[in-house]
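Undergrad: Next one to model:
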Amino acid sequence: MSEKTSYAPGTPSWVDLASPDVEAAAAFYGPLLGWTTRSPGPDDQTGGYRMFELRGTPVAGVAPIMTPGHPPSWTTYISVTDADETIAKVRAAGGDVIVEPMDITTVGRMAAFADPGGAVAAIWQPRDHIGAGIVNEPGSLCWNELACRDPKAAKAFYGAVFGWEAVEGTPGGQAYTTWRSGGADVGGMIVMDARWPADVPAHWMTYFAVDDADRAAEWAKAHGGTVTVEPFDIPVGRLAVLADPHGAPFSVITMN
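TA: This is a model prediction of the structure:
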């Protein structure tokens, strides 16, 4: 189902964008993905955070960059029952805590971390806000994927923190790891080999579903974005890797 009212613990449930210009981000992503933008509350309480909505339902967020030097980027949030307990597991498994657990008004409790390979993600303990209310349809989040150089360390870390099982496969003849939690596929992992530039860090990639990946790539290019990887076919659909006008990378995919 594309409409969500809850997420099982260990499931990516939300993504948000750190941007140097929230209004410019809304102007770019709105037409590209069919989003409208709404403020969830007073800026003095939310720090200028905005909700991206599809059909009036929150599907992603955007916030102004607060820390000098922080790159424009999308962050994956993983739903948990207890943020403090999960952060203790992050530390025990060798991760670094970037943001200590903190309450976000009445909507939830969050924290951010870097895994041993340096990939940054966040956790979300839901209260009033469960995460994305629509997924897996055009204009919404459909996949989250870790790109890393040490898959063995990643498997140990995410298994210890979230209880994920790493399932190996070869879709389309290419090696690929699927993260599984409670019998459900919750994300993926690819290995950054010698073809990747050395200065590209390990990271979590956000995938949004679109009706036409080629058209989305052309639109992004025409409106200040960058096509990092031109559209190409994979076993589950057609994929392109893009960056918004400020350089934040993300992917779009047309599902078969």
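Undergrad: drop to CA atoms for contacts and neighbour counts, all remaining ones
TA: OK.
Undergrad: Tell me which stretches of the stretch 151-256 of the chain form helices.
TA: For the stretch 151-256 of the chain, the helices defined by DSSP state H, counting those that start in this stretch cover 151-162, 213-222.
Undergrad: Can you list the helices and strands that the first one packs against?
TA: Put plainly, it is helix 151-162. Helix 151-162 sits against helix 83-92, strand 165-169, with contacts defined as 3 or more CA pairs under 8 Å, 6 or more residues apart in numbering; DSSP states H and E.
Undergrad: at 10 Å instead, please
TA: When contacts are defined as 3 or more CA pairs under 10 Å, 6 or more residues apart in numbering; DSSP states H and E, helix 151-162 sits against helix 83-92, strand 141-148, strand 165-169, strand 176-181, strand 184-191.
Undergrad: ditto for the shortest one
TA: Judged by 3+ CA pairs under 10 Å, 6+ apart, helix 213-222 is in contact with helix 22-33, strand 226-234, strand 237-243, strand 249-255.
Undergrad: Could I get the buried residue list for that helix?
TA: 213-214, 216-217, 219-221 (16 or more other CA atoms under 10 Å).
Undergrad: can you redo those residues as JSON lines with distance to Pro201?
TA: Formatted as JSON lines, the buried residues of helix 213-222 follow (distance: CA to CA, whole Å):
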{"residue": "Ala213", "distance to Pro201": "25"}
{"residue": "Asp214", "distance to Pro201": "27"}
{"residue": "Ala216", "distance to Pro201": "26"}
{"residue": "Ala217", "distance to Pro201": "23"}
{"residue": "Trp219", "distance to Pro201": "27"}
{"residue": "Ala220", "distance to Pro201": "24"}
{"residue": "Lys221", "distance to Pro201": "24"}
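Undergrad: before we go on, could you also do this sequence so I can check it against the first one:
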Amino acid sequence: MNDHPTTAPGSAGVVSTHSVFGAPCWVSLTSRDLEATQDFYGAVLGWRWRQAQLGERFRIALADDVPVAGIAAVATMWQVAVAWTPYFAVPSADDAAARVRERGGTTAVGPISLPPGRAALLADPDGATFGVWEGRLIGNWESWRRAAPAFVRLRTRDAFASAIFYGQILDWASDVPGSCEVHYEGDEVVLRSNGDVVARIVSGALEAAPDPRVRPHWQVHFTVSDVAACARTAEHHGGSVLDLTADEAVLRDPDGAQFTVTSGSRR
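TA: Okay, here's the model as predicted:
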């Protein structure tokens, strides 16, 4: 367990990645200060906490008693970036990691066994970090989707190329039962699972040349009832507001991790 710097999604649930294909199934945050992280996200997002099985440096975030995210205060100890990372459900973490390497991506950690499953921390060819999880999911996946992120968004240099890469890794738009659907809506690639938007990929106009100024990364979006209030609370508790509109705010926590709060209408 000490080989992995994040909290993985496996727990005493009954839903597994053999019935959820290619969709986001968990998000985790690496941080430096566990107490400060809990205070910040408790204030901004109203989360409560329970200890994870992985040890004192790890916590599970709860929203209305539903586990929604993992927090790991290991950024300094493991010399990893402070960041939010989405995990995608796969039937085989080993197969997914092999596909990543075959297509120009890299493996940062794993795949390693984390009973009741296996996990890997990976990066796409442009350097955007993401995770894959094989095995049982925490509780009920539909409950997690309702209580957790509205979606995750990849900001990258070439949305079309990225959609092809992730589609090949995660079996998007395949004939696998339950696989995610890929749609092109305006300037975004949109991923849907059972009709719900679960991920977006954006680089500007899909026909445009890749933008070398973009630092590719996955951005986690949390649904909230009052975007402006979350932004004010974030600043009051040592965070910062990077961008603010009526429906969405890009925030940075005191450790430097970026995330987005969004109203339901932005899905």
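Undergrad: between the helices of the stretch 151-256 of structure 1, which gets nearest to Thr36 of structure 1?
TA: When the helices of the stretch 151-256 of structure 1 are compared for distance to Thr36 of structure 1 using CA to CA, the nearest one is helix 213-222, at 17.1 Å.
Undergrad: what span of structure 2 lines up against the closest one?
TA: Matched against structure 2 by TM-score structural alignment, helix 213-222 of structure 1 falls on residues 227-236.
Undergrad: Quick one: average offset of that stretch versus structure 1, please.
TA: Relative to structure 1, and after both are superposed, stretch 227-236 of structure 2 has an average distance of 0.8 Å to its aligned residues, where the measure is mean CA distance after the TM-score superposition for structure 1.
Undergrad: Please list the outside residues in contact with that stretch.
TA: For stretch 227-236 of structure 2, the surrounding residues in contact (CA atoms under 10 Å, 6 or more residues apart in numbering) are 40-41, 43-46, 224, 239-254, 260-263.
Undergrad: Now list the buried members of these.
TA: Applying a neighbour-count criterion of 16+ other CA under 10 Å, the buried members of the contacts of stretch 227-236 of structure 2 are 40-41, 43-45, 224, 239-241, 247-254, 260-263.
Undergrad: And Ile78 of structure 1, how close does it get to Ser19 of structure 1?
TA: The gap separating Ile78 of structure 1 from Ser19 of structure 1 is 21 Å, by CA to CA, to the nearest Å.
Undergrad: now Asn144 of structure 1
TA: In this structure, Asn144 of structure 1 and Ser19 of structure 1 are separated by 19 Å, where distance is defined by CA to CA.
Undergrad: Asp115 of structure 1 now?
TA: Relative to Ser19 of structure 1, Asp115 of structure 1 is positioned 22 Å away (CA to CA).
Undergrad: next one: Asp82 of structure 1
TA: Relative to Ser19 of structure 1, Asp82 of structure 1 is positioned 28 Å away (criterion: CA to CA).
Undergrad: The two: which has the busier surroundings?
TA: In this view Asp82 of structure 1 and Ser19 are compared by other CA atoms under 10 Å, and Ser19 has more residues nearby, 23 against 16.
Undergrad: corresponding residue for the more buried one in structure 2?
TA: Across the alignment, which pairs residues by TM-score structural alignment, Ser19 of structure 1 is matched by Ser31 of structure 2.
Undergrad: again with Thr75 of structure 1
TA: Taking TM-score structural alignment, Thr75 of structure 1 has Thr85 as its aligned residue in structure 2.
Undergrad: doesn't Val220 make contact with its match?
TA: Yes - with contact taken as CA atoms under 10 Å, Thr85 of structure 2 and Val220 are classed as touching, separated by 7.6 Å.
Undergrad: which neighbours do the two share?
TA: Taking CA under 10 Å, 6+ apart as the contact definition, Thr85 of structure 2 and Val220 share the neighbouring residues 27-28, 152.
Undergrad: So the nearest residue to Met205 of structure 1 once chain neighbours are set aside versus Ala202 of structure 1, what's the distance?
TA: Closest residue in space to Met205 of structure 1, ignoring its immediate chain neighbours: Glu145 at 5.1 Å, by CA to CA, 6 or more residues apart in numbering. Separation of Glu145 of structure 1 from Ala202 of structure 1 (CA to CA): 11 Å.
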